[in-house]
Every structure is written in C-alpha cells, then in structure tokens.
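Chemist: Based on what follows, work out the 3D shape:
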Amino acid sequence: MASHLSDHLEVGTDLVLQNRIAAARRQEAAGNILNALQILADLLSTHPGHRDILLALARLNKRIGAPQDSLLLIQLALQSHPTDRELQSELADSLEACGRTDDGLAVLERLALAAPDDPHPLLRLSYMHRRHENHEAAEEICARMLIRYPDFSMGWVSHGIGDHRAGRNVEAETCFQKALTLDPENPVAHLSRACNLLAMGRWREGFAEFEWRRKLPNAVASPVAVPVCNGHEPAGTRLLLWNDQGLGDAIQFLRYLPLVKAHGYKPILVLSKELCRLARSVSGADIVLPSDAPLPPCDAHLPLMSVPFVLGAQKEIVPADEPYVQPDRQSVARWANRLTGLPGLKVGLVWAGAARKNDFQAHTLDRRRSLDLAQLRPLLTTPGTSFVSLQMGREFSSQIAALPPDIRPFNPMDEVEDFLDTAAVIQNLDLVISVDTSVAHLAGALGKPVWILSRFDGCWRWLKDRDDSPWYPTVRLFRQNAPGQWDDVISRTAAALHESIGSGDMARK
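Modeler: As a prediction, this is how the structure comes out:
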C-alpha cells in the first residue's frame, strides 16, 4: 500500500513539474523571457539536478545568447545521465554555439555510431556542416542518412534544403514532396517547401505552405486571443495585423494595407516601435500601435505575412504603387541642409544585418549576408561619390573609424531614432547600396534606386536568375556566384557605379 502511494506521489510530482516546464515554454513563446527564466530557476531550486529542468534552462540560455551557461547546464545534466541521447545532441549544439564546432561534430559522429537505430544524429550533422558552409560534407551525410533511413521524413527535408541552398530548386521540390509523403503533418517540411516555391515564383502555393510556420514549436504567439482571420468576415471587422517575421518583412508587406481596407476590414496595426511612425505614412494605416501598448478591442487577427494567402496573391499582381511609404517632410528638409555639402553622387551604404547573437540560427544566417566595411574599399574609392552610412548599431562605428579619413562614409546614424528618420536621410540620396536587410526594403518602398548585394542562396523574395524584382521596381540585384564569395559581387557593383556616374543615369542602375 505504502509503495503504491509513493508511486502515485512521484507521478503527481512529475506531472506538476512538467506542467511548470510547459508554462515556462509558453512564457518564452510569448516573449516573456525573464518570466520563463524565473519559473525554471524556481523549479531548479526545489529539484536540483533534475534532468528536464536543466535541459529546458540550457535551451533557453542558448536562445538568449548565453551559450557558455547553456553548455555548463548540459554538462551538469550529463553527469547523472551520461548516455542520454537528447542531452548528447544538445551538448553538440551548445559546443557549436560556443565556437567549438569541431567538438560538436565529434559528439554527433560518436552518437551516430553508438545509436545506429536513430537517424537524428546524422540529421544534426548535416545541418551543422551546412551552417558552416561545409556543403560537400553535408551532402555526404544526407546520402548516408537516406541510404540507412529512406523513410525518415526529416532526412529528405535536409537533402532538400541542401538542394535549395545550391540553387537546385526543382530537385529540392522533389525532396520536400517525398518528405511530406512520409509525414504529411511535418511543419518543417511544409515551411522549407514554402521558401522553395516562393523562390521559384509559385506564390499561391508558396504562401499557402508558409502558413505552416504557425505550427512550429517556436512560432511567435499571437498578441491577442481572438480568432485568426479567414478572409470571409463581415465588413467592419476590426482586424489586428501584427508582425511575426523580421523588420524587412514588415516593410515589404505594409503594401497590403490598402488591400485589407478594400476587403472591408478596419485594420489595427501592431509593430515594433522603430517601425510605427513609418507605418503611419502608408495608405490604410488608420491605427498603428507599438507592440508594448495596450491593445484596443478587435474581432480577428492576422500576421502581416499571412495577408497574401488569406486575401489572395499572384506573382503578376504585386499591390502598391511606388512609393508606398512617405518620409516626414520637415526631416527631409533638415537632412537636405545637412547633406548638401557632400560632393558628387550621394550613396547610402549598409554592409551588415542585425547580428542577433541571442538567436544562433539567425546569427548563422546573418554571417552569410553580412560583410565587414573594409571589404567595400573598391566601392568607397570610386571617384565622384560621397558615401553615407545607413548602418544601424554603434558597434559598427569602429569599422568606419578604421578606414582612412578620405574614404570614410559620413555617419549620421547617431541622430537616427527609427525608420522614419532613416527614410528622411535616404530621400536625400541618389542611390542606396545594401546587403539584404531592412534598409534595402525601406529604400525600395520609398522608390529610391537600391542595389542589393545578395548571398548565393538569396532570400525567396528575390526569385531566381534575375537582377530585378517585381516587389520593388527600383531594385537591382548583385548576386554571389558561389557561397561566401563577395569579391566578385563587389567588383561588379563598383564597375556598375563607375558606369552610372559616367552616364549620369540612376533610374535603375
């Protein structure tokens, strides 16, 4: 009797503990990181050394940019569970996040040998190699994985991602279709297929598949507990539009606000603070609120990037006249006075995206799209130009200071608070040259000529095998010819800049 009672108590205690861990995950998904940390810290104080708590804390620390703490927590959990496969896999990820990629790869190779019935170590190996541009190694791992586990859906996803990154979109589509045949409810397969379809210009299918992002475990939670919009609500429905993607995505999809209004909705737009003043200049933006503001009553909600799927989108029909955002006139005049003394062609410059070191996956992507300013010397030495930095982040000031004074870009960004301020600066420039980041979208939305330096596996929105964009008529794309190779991109951009100065034509150079 006593033993049965003890068993029941242990089960009940574990259920309470798992519910609290789940509560921490919900807080994390809602962006309440401190609350999530507090829940897990309290649990650990009453259950020291508990495997599941340590694992949850390790994953959360890795997400918030504390990989060393994550590594210590995983190592502590492994002391009492040295053969735990899940902990070993997390150890590999934590080692990679700490810059010890070779050690992480070694852990996964050992795990793959020790667990021949488990395809996940090989899956993680393929991803880790690919994150560090070891594409041949990733392909070899995928081949091993699919020979050994031909019915493993995620193995086909990884193979498809490799094909997509290499520009083999048709082959990638075949892989994603195979993955979905094996597991029709696999959200990673659906989302990967979405990006591939969108890059191929198959927008209707792509935006439909992109809705599967909402089923990912780490999907951003809706800010309101109201039904999601289905496109058939009555006229006058108060629709909360919010952004679950990046800043550039938000700028790109602001163009859909007039379409939302035309469908009879009353839009309420919720965005990060730095976008709000800019968004208020868009037609149809009746109510724009920062994401930390109290929300008014609403009847339905919809992420901005879901608008094309819910309300319809075709490649041939990109809504919005150009430009569809407007700078503040007084700010434009003020910056005109500030920049009037710069001689020659005035060229705005952005050479790096947001590093987002608290998000390892995003940080890995940023490394592929960003440069160091010194790499752009062939541009900066172009006669007849004055460069203006549009690069946000004080950490980039040292890169400007490291250049010789005669080629340093003018840097106004200490006086810029948000995207509306940046828009006023851009309005006084002749051209913007940018890596694929939010400022490129801003320049395009303003109708300003913008040259985008794009990584080899460029974002889906820039499509394939073209140097223009249906999204922004003033865009010109300069794509890498091979992964990680920027020298040729910079040389071609510098040559085009010389040609544009000679011709005096900046219409779409």
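
Chemist: only C-alpha atoms for contact and neighbour calcs from this point on.
Modeler: Will do.

Chemist: So residue 161 is in contact with residue 192, correct?
Modeler: Yes: between residue 161 and residue 192 a contact is recorded at 7.0 Å, counting by CA atoms under 8 Å.

Chemist: neighbour count winner among these two?
Modeler: A count of neighbours by other CA atoms under 10 Å puts residue 161 above the other of residue 161 and residue 192, at 26 against 23.

Chemist: Please list all residues in contact with the more buried one.
Modeler: With contacts taken as CA atoms under 8 Å, 6 or more residues apart in numbering, residue 161 has the following neighbours: 172, 192.

Chemist: how near is it to residue 208?
Modeler: As judged by CA to CA, to the nearest Å, residue 161 and residue 208 stand 19 Å apart.

Chemist: one more to line up against the first:
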Amino acid sequence: MGDETDGDTGTGKGRTSPDAAPGQKDVLRTLRLAAIEHHKRQNRSEAAALYAKYLNQRPEDATIWTNLGVLMRQTGQREQALDFQQRAHRLRPDLWIVRNNLANSLGDFGRHGEAADLFRGLLKERPEDSEAVWNLGRCLRSMGRYEAAVRVLKAGLEAHPRKAQIRLQLALTQLAAGDLAEGFRNYEVRFETGEVPPPKIDLPLWDGEPLHGKSLLVVQEQGLGDSLLCARFLPGLREQGARVHVVCRPPVRRLFAGAALADGVSTKLPDLEGFDAWAPMFDLPRHHFARRADIPKPAVFAVPQQSLERADSLVRPHDGALRIGVVWSGSVTYKANHLRSFGHEAFLPLADIPGVRLFSLYKGPLLEAYRKDGSSALIIDASGEDADLADCAATISRMHLVITADTAVAHLAASLGTEVWCLLHWDPFWLYGHTAENTPWYPRMRLFRQRRPMDWDEVFDRVRGEVEDWTRGALG
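Modeler: Now for the predicted structure:
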C-alpha cells in the first residue's frame, strides 16, 4: 500500500543527536547509514539488526522507527510493524512519512477509518500526491463506502490521468459495487501497475470485434480461481462463431480439456499460425459486459472418470456420514493470503458433531503442520496427493457440503453445483462485496463474513451452529 522508507542522512530533530560526542556522533551516523543501505538493498536481516542497534542508542529517532516498521511489514511481521509505526508517530506526528506508514499499518488490521483520516490529512498537505488518493479510495472501499470511494478516485483520476493505480482502485471499487461494465473497462489498466505481468503474445489483441469465422487465443493471466471464474465466458465466444484455444496452467487443464469450453486447450503457447487475435482471460468479462448485463452461469467442467473412481474409493468407508470438505488456506505465495486464511485447527470442533466426517481438500506446504499434529485423524487427507484440480473436483462431487476460505476450491465447488460455504475476511475479493450473504456469480454459494477484522473465532462459532442445524435437517 505504498510504504516509504526515509533515507535522509541529516542530523535534524529525531535523528542523530547534535549533542553527542564527536566520535560517537560519527559512529551513530555510520550505523544509521549502514542500516538504511542494507534496507535499500533488501538485506533485511542485516538491516533489522542495525536498526535495532542504532535505536538502542537513539530511541528518539522517529524516522528509523518508521523505517523499521516498514521492514517488519515487508517481512510479514505486521503486529511489530504497527507497534513501531505508532512509536514513530508518538515521537513525530508532524512527519508526512510517519503518518503515511502508520496509515498503511492500521489498514492491515482493518482500522480503515483511522487510516482514512490520516490519508485525508496527507492530501490536505500535498494535494498532488496520487498515492494518498488511491490509498484513501482503497480505505473507503474496504469500509464498504463505495460511492465515497468512487468520488475520491474519479477526482483523483481527473487530476492524475496517467496514474494506473488510481484507475485500478476505481475498477475494484466499481466491481465490488456491481458496476460491472465500468469496472471491467477500468480493470484493463491492471497490466500497467506492475502487479500483474502482461503476457507477451505476437498477435493482435482482441478488441471486442465480431468473432464469426475467427480464431481466438485466450491466455490465463492470474490465479487458478480467477481462471475458473472467467471460464464461464468461453462458451459465449464459440456461440459467436469463433474457434477458441485456451492456454491455462496445468492444475486446470483436464477440467477445461474435457468440457465444451474451447476447441483446444494447452498449458503452453501453441503455434500462433492461424490465429487472428488473442485475449487475456480477464478481458473476456470486459467485452461481455460492454454488450449485455447478465452474468453467465458458472462453467460446466469435465471431471475425468478415473478421478471419480479414485474419489469413490476414498469416501466408500464413510458412506453413511455427512461428508464435509474443508480448506483453510489458499496459495501461500499470494500476498494477501494471511488475511483470507486461518489454521486447520479451526475446523476440528466440527469433527465432534455426530454424523459428520471431514475431508481436507487442501494441497500445499501447510499440510506438514496438519499431518504433524494428528489432525489428519479427524480430517481425512483427501487432496494431498491430487494430481490436479480435476482430482479435487471429483472429491468435491462426493461431498455433501464444502466449507472453505476464499480459494480456487470455492470457485470449483460452486461451479460443480455442490453446496459451498465461503468464509471471508473483512475486506474480501471484489466478487463478494462487503455485506451480502451470497453472490450473483455463484447462486449456490453462501458467504460467512468476519464481523470484526481478524476475528475468525466468531465466524467459526456461527459456522458450527449452522453445521449443527444443517446436520439435524439432513439426518431428519
């Protein structure tokens, strides 16, 4: 969210004390410079050690406290980051950089009202600061104040028409508010922010022109869940008379290949000879909503027979149970995974409900902790050895209910028609908005939201009560 570090080497208020002895002053200045230089070079362990050593001698230096807070945030130590930013703010509430970094750390804990107040103050001082504009807009969206966010971001875009991040935040706000045509039109800017690397395809980019008799190459661009979400737009391309080839990641290849979604599917770029144009997958909704307002039904994916037979053998010993598939984390490489995910232990109380059998649909590095603490005795490992999401889809099809964090499994289960409860943190993906208990994108999906930032305990208290009610109804 735009943290900044202060590389100023001066000795003004809050920096190396001018009252220090000359020799000590030089030592501290050298130490300060070394810490900042290591930080700039991303030598984070060295920088942290040097910042701490310096602050032991000069605890009044607000700029080094804020630098250390930025470093802690960069390494995922967010509670420490907030503590250090608050210390810096107590020392120098007048410093722009301190207020900016404090606002960012407050946002990490859902304290968006406080963060928004700080960003407003920064904008009063520096109306030309485009970063404070998009940060303020983002805070307002995170509070569900879509109209206010749109006003701020549109005004910011008028003042800074070339700032891609402002337009991206406007797009995400419009999408969350349900303004899909404008939201996806503005989302075209995603490749300009540096967050989504643009595919490099030596073909003309499809601009929405008629496709009858044309060959179109569609390329997956983001996460697995995004590709499952956008797959619903593929049949419409073929209905227009296009020949469609999809390039996707290996985990979804079998799901796409066996379905009537495209004429060809591969995990690598095919020979481009014969193709008329290409489109990144998230361009498909932009062109769809430019012409019509309806949200297409979720894609129908093909589940291989071999995967179904494997799933049947897995669940056969539990034929009489109410089978619930669970997922506690998405990809650990996703930068906001710490917000949407929780520990596998949160599901364990559900295993005590009579008639219920839990199955883990998670595959990834967090399996080690789940297996190590014995949880696999209560939550059967159903997906740890999956070859791909087609295997997972087969297991999902044998579940009575899926309860999951916001992951690809949520999209997959909803697309397969399995009842799915998606557990959301306080500021979720635009698809879910901030208030509703469902989403028009997946009619069979039920949403359970954090009522307080960071509080998963209350969510799971509600989930347990709902599972108990659901179980009583299912068992009669």
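
Chemist: Got a TM-score for the pair?
Modeler: The TM-score (TM-score structural alignment, normalised by the length of the second structure) is 0.80; 427 aligned residues with a CA RMSD of 3.4 Å.

Chemist: Against residue 452 of the second structure, how distant is residue 421 of the second structure?
Modeler: 19 Å.

Chemist: Neighbour count for those two, which is higher?
Modeler: For residue 421 of the second structure versus residue 452, neighbours defined as other CA under 10 Å are more numerous around residue 421 (24 against 13).

Chemist: so how much does the host helix or strand of the more buried one differ from the first structure once superposed?
Modeler: When elements are defined using DSSP states H and E, residue 421 of the second structure is found to belong to strand 420-424. With the two structures superposed, strand 420-424 of the second structure lies on average 0.6 Å from its match in the first structure, counting by mean CA distance after the TM-score superposition for the first structure.

Chemist: so that strand corresponds to what in the first structure?
Modeler: Under TM-score structural alignment, the match for strand 420-424 of the second structure in the first structure covers residues 450-454.

Chemist: so what corresponds to residue 133 of the second structure in the first structure?
Modeler: In the first structure, residue 133 of the second structure lands on residue 156 (TM-score structural alignment).

Chemist: A strand includes its match, no?
Modeler: No: under DSSP: H, G, I helix; E, B strand; the rest coil, residue 156 of the first structure falls outside any strand and is assigned helix.

Chemist: right, and it touches residue 178 too?
Modeler: Yes: at 6.7 Å, residue 156 of the first structure and residue 178 qualify as touching, with contact defined as CA under 8 Å.

Chemist: Between those two, which has more neighbouring residues?
Modeler: residue 156 (28 against 21).

Chemist: And the more buried one, how far from residue 180 of the first structure?
Modeler: If you measure residue 156 of the first structure against residue 180 of the first structure using CA to CA, the figure is 9 Å.

Chemist: what sits against the counterpart of residue 432 of the first structure in the second structure?
Modeler: Across the two structures, residue 432 of the first structure finds its equivalent in residue 402 of the second structure, going by TM-score structural alignment. Counting by CA under 8 Å, 6+ apart, residue 402 of the second structure makes contact with 324-326, 396, 410, 413, 418-421.

Chemist: and the angle from the following helix or strand past the strand holding residue 421 of the second structure to strand 420-424?
Modeler: Scanning the chain past strand 420-424 of the second structure towards its C-terminal end, the next helix or strand to appear is strand 445-449 (assignment: DSSP H and E). Relative orientation of strand 445-449 of the second structure versus strand 420-424 (axes from the mean of the first three to the mean of the last three CA atoms, to 10 degrees): 30 degrees.

Chemist: Strand 445-449 of the second structure vs the first structure - mean distance after superposition?
Modeler: Its matched residues in the first structure lie on average 0.8 Å from strand 445-449 of the second structure after superposition (mean CA distance after the TM-score superposition for the first structure).
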